[in-house]
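**Q** below are the sequence and a predicted model; questions follow.
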Amino acid sequence: MNKIEIRTVDVVRYVQPLREGGSLPAIVKADDGFLYVIKFRGAGQGKKALISEFIGGEMARSIGLNVPEIVFMNLDDSFSKTEPDEEIQDLLKFSVGLNLGLHFLTGSITYDPLVSEIDALTASKVVLLDSIISNIDRTAKNTNLLHWNKELWIIDNGASFYFHHDWSTWENHLTRTFPLIKDHVLLSKATKLEEAAAIIKKSLSLEKITDIISSIPADWLTSETDEMTGLEIKNAYTLFLKTRLSKIDALIKEAIDAR
């Protein structure tokens, strides 16, 4: 198995905010010359949204879905000093350090369930993945999917793993399924769930999951409000995903019943 390697780049220019995102992501240029959409550690959901974005994105990539390259992005304190907008200024100030970036897909368009085409196996992979990571934000109102170069691309998994906002009750989620799958934008097209499940089980071994979770930056795991250590949090994500994968047949049945 190839271990994942995540590049770290430095932000050299703040290009523009993306106002459609509630957490004010932005387009920035990095020292490698490329443009990225940066998700800020100082935004509403904080570092936990970056962790969700990272785990969900790398899991999607592992099962053969298209995901823009994910990088870690260093942001220094110089940008907040030159930003005239007070809201963005504060965001940049609170985000000094390591953030998360996704390669900017120039010319991409938002997936439209009424006109965009997608094959059943891809739709089924996305639906099952979102069941596994409990992603509550891939609905018709907010698809978090892009069309680029005639292919579907997965973005914005930041609303996944919502249990991690209260670690005191996270173990209750180990026995649950994901009823909110009924609102998934691709559910009606996901007619090859069993085939998708076979690919997911083969691709997401415990070794692969451990590799992804071990790559989470240590300082994203620390919080003044969490009593668990970084290692305990990593073990919790691993156990959650291991449990979800073991009950993938129940997730399939839930999705079929919802459809």
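**A** Nice, thanks for sending it over.

**Q** contacts, neighbours, all on C-alpha from now
**A** Fine.

**Q** is it true that P68 lies in a strand?
**A** No - looking at P68 with DSSP: H, G, I helix; E, B strand; the rest coil, it is coil, so not inside a strand.

**Q** which secondary structure elements does the longest strand belonging to the chain contact?
**A** In the chain, taking DSSP state E as the definition, the longest strand is strand 8-17. Counting contacts by 3 or more C-alpha pairs under 8 Å, 6 or more residues apart in numbering; DSSP states H and E, strand 8-17 packs against strand 26-30, strand 70-75.

**Q** switch the cut-off to 10 Å
**A** Taking 3 or more C-alpha pairs under 10 Å, 6 or more residues apart in numbering; DSSP states H and E as contact, the helices and strands that strand 8-17 lies on are strand 26-30, strand 35-39, strand 70-75, helix 78-82, strand 97-103.

**Q** so which of these is the most surrounded?
**A** Neighbour counts (mean count of other C-alpha atoms under 10 Å) averaged over each of the helices and strands packed on strand 8-17 peak at strand 35-39, with a mean of 25.

**Q** got the angle between the helix or strand following that strand and strand 70-75?
**A** Downstream of strand 35-39, the next assigned helix or strand under DSSP states H and E is helix 46-62. Angle between the axes of helix 46-62 and strand 70-75 is 150 degrees (criterion: axes from the mean of the first three to the mean of the last three C-alpha atoms, to 10 degrees).

**Q** pasting the second one now:
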Amino acid sequence: MAYIPPQLRTVNVTRYVTPLREGGSLPAIAEADDGFLYVLKFRGAGQGPKALIAELIGGEIARTLGFKMPELVFVNLDEAFGRTEADEEIQDLLKFSVGLNLALHYLQGAITFDPTVTFVEPKLASQIVWLDALLTNVDRTARNTNMLMWHKELWLIDHGAALYFHHSMDNWEEQSLRPFVQIKDHVLLRKAEFLDEVDAEFKAILTPEVINTIVSIVPDEWLTDRSFETEDDQRQVYAQFLNKRLSNSNIFVTEAKNARSQLI
């Protein structure tokens, strides 16, 4: 299957519908000028634009690997939106998020994945576990699965907690070789029987060219780490981190297999 580079659309917020208070970063349902509803992730939230970077890179890697992912779009937020909001917390969030944000298409009627109700095939479970081990995604646990069931299919959402190395990038190379011990808490780990098979399949897809292309779409205005001379320098570290992690995937695959052996 030929690789199709990501081409994110850009929309403008026309209506703030309601906050989603179960999210720590206070995302919201918002309507855009294309008439669709989106789950809007704000650059002014607690983790700042780095959460949006993780959401974008993680989401587009997932899409490239064939997972079902709501469409990601860039979202412009006008400064006028914060002026009429009565809730001071939301007003501040909107004020600090003026400019370019990120959103996922709102899956109307979707329900939260419940591992006690829905059976997941071992191959799919292995694929999701592998993805999260690559991305160092700490947020796919039984407490917070960050998966939805929509039209009887499993959809992945919310990769904002992934790539946590970027909160301290000085030793990114060392961090890229860490095994990701938090995989022991993954909600699907027990069913992940085919990690070696998935490792070979997914590494063939995620070539350095593919990774570099995905990282290249991160907007300049989100790349605010002043320890880098240019935005491209910061992008390059994301690409190098992921490519090095892929080259040494046996480290995180072995960790996942060992953690699974403790469960079965």
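**A** Looks like it arrived, so ask away. Remember, it's a predicted structure, so these values are computed and weren't measured experimentally.

**Q** dump the helices and strands packed on strand 8-17 of the first structure into a markdown table; add distance to L241 of the first structure as well.
**A** Listed next are these as a markdown table, based on distance: least, C-alpha to C-alpha, whole Å:
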| stretch | distance to L241 of the first structure |
| --- | --- |
| strand 26-30 | 30 |
| strand 35-39 | 23 |
| strand 70-75 | 20 |
| helix 78-82 | 37 |
| strand 97-103 | 22 |
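
**Q** if we can go back for a sec, trace the longest strand of the first structure over to the second structure and give me the residue numbers.
**A** Mapping strand 8-17 of the first structure onto the second structure (TM-score structural alignment) gives residues 10-19.

**Q** which residues does that stretch contact?
**A** Contact with stretch 10-19 of the second structure is made by 26-40, 72-78, 81-82, 85, 90, 94, 99-103, as judged by C-alpha atoms under 10 Å, 6 or more residues apart in numbering.

**Q** repeat the analysis, applying 7 Å as the threshold.
**A** With C-alpha atoms under 7 Å, 6 or more residues apart in numbering as the test, stretch 10-19 of the second structure has contacts from 26-34, 73-77.

**Q** which of those sit farthest apart?
**A** Maximum pairwise distance among the contacts of stretch 10-19 of the second structure (C-alpha to C-alpha): 23.0 Å, between L26 and D34.

**Q** quick one on the thing from earlier: quick check: the longest strand of the first structure compared with the second structure, mean distance?
**A** For strand 8-17 of the first structure, the mean deviation from the second structure after alignment is 0.4 Å (mean C-alpha distance after the TM-score superposition for the first structure).

**Q** tell me how many other residues surround D32 of the first structure.
**A** 11 (other C-alpha atoms under 10 Å).

**Q** host element of it?
**A** With DSSP H and E as the test, D32 of the first structure turns up in no helix or strand.

**Q** quick one: map it onto the second structure.
**A** So, by TM-score structural alignment, D32 of the first structure is matched to D34.

**Q** what's the closest non-adjacent residue to its match?
**A** In space, and not counting its chain neighbours, D34 of the second structure is closest to V11: 6.9 Å by C-alpha to C-alpha, 6 or more residues apart in numbering.

**Q** and the gap between D249 of the first structure and T143 of the first structure?
**A** 25 Å (C-alpha to C-alpha, to the nearest Å).

**Q** in terms of neighbours, single out the busier of those two.
**A** T143 (19 against 14).

**Q** about what we covered before: distance of the match of D32 of the first structure relative to D78 of the second structure?
**A** Taking C-alpha to C-alpha, one finds D34 of the second structure at 16 Å from D78 of the second structure.

**Q** neighbours of the aligned partner of K95 of the second structure in the first structure, how many?
**A** Aligning on TM-score structural alignment places K95 of the second structure opposite K93 in the first structure. Residues lying near K93 of the first structure (other C-alpha under 10 Å) number 18.

**Q** also the one 3 residues further on?
**A** For V96 of the first structure, the neighbour count with other C-alpha under 10 Å is 19.
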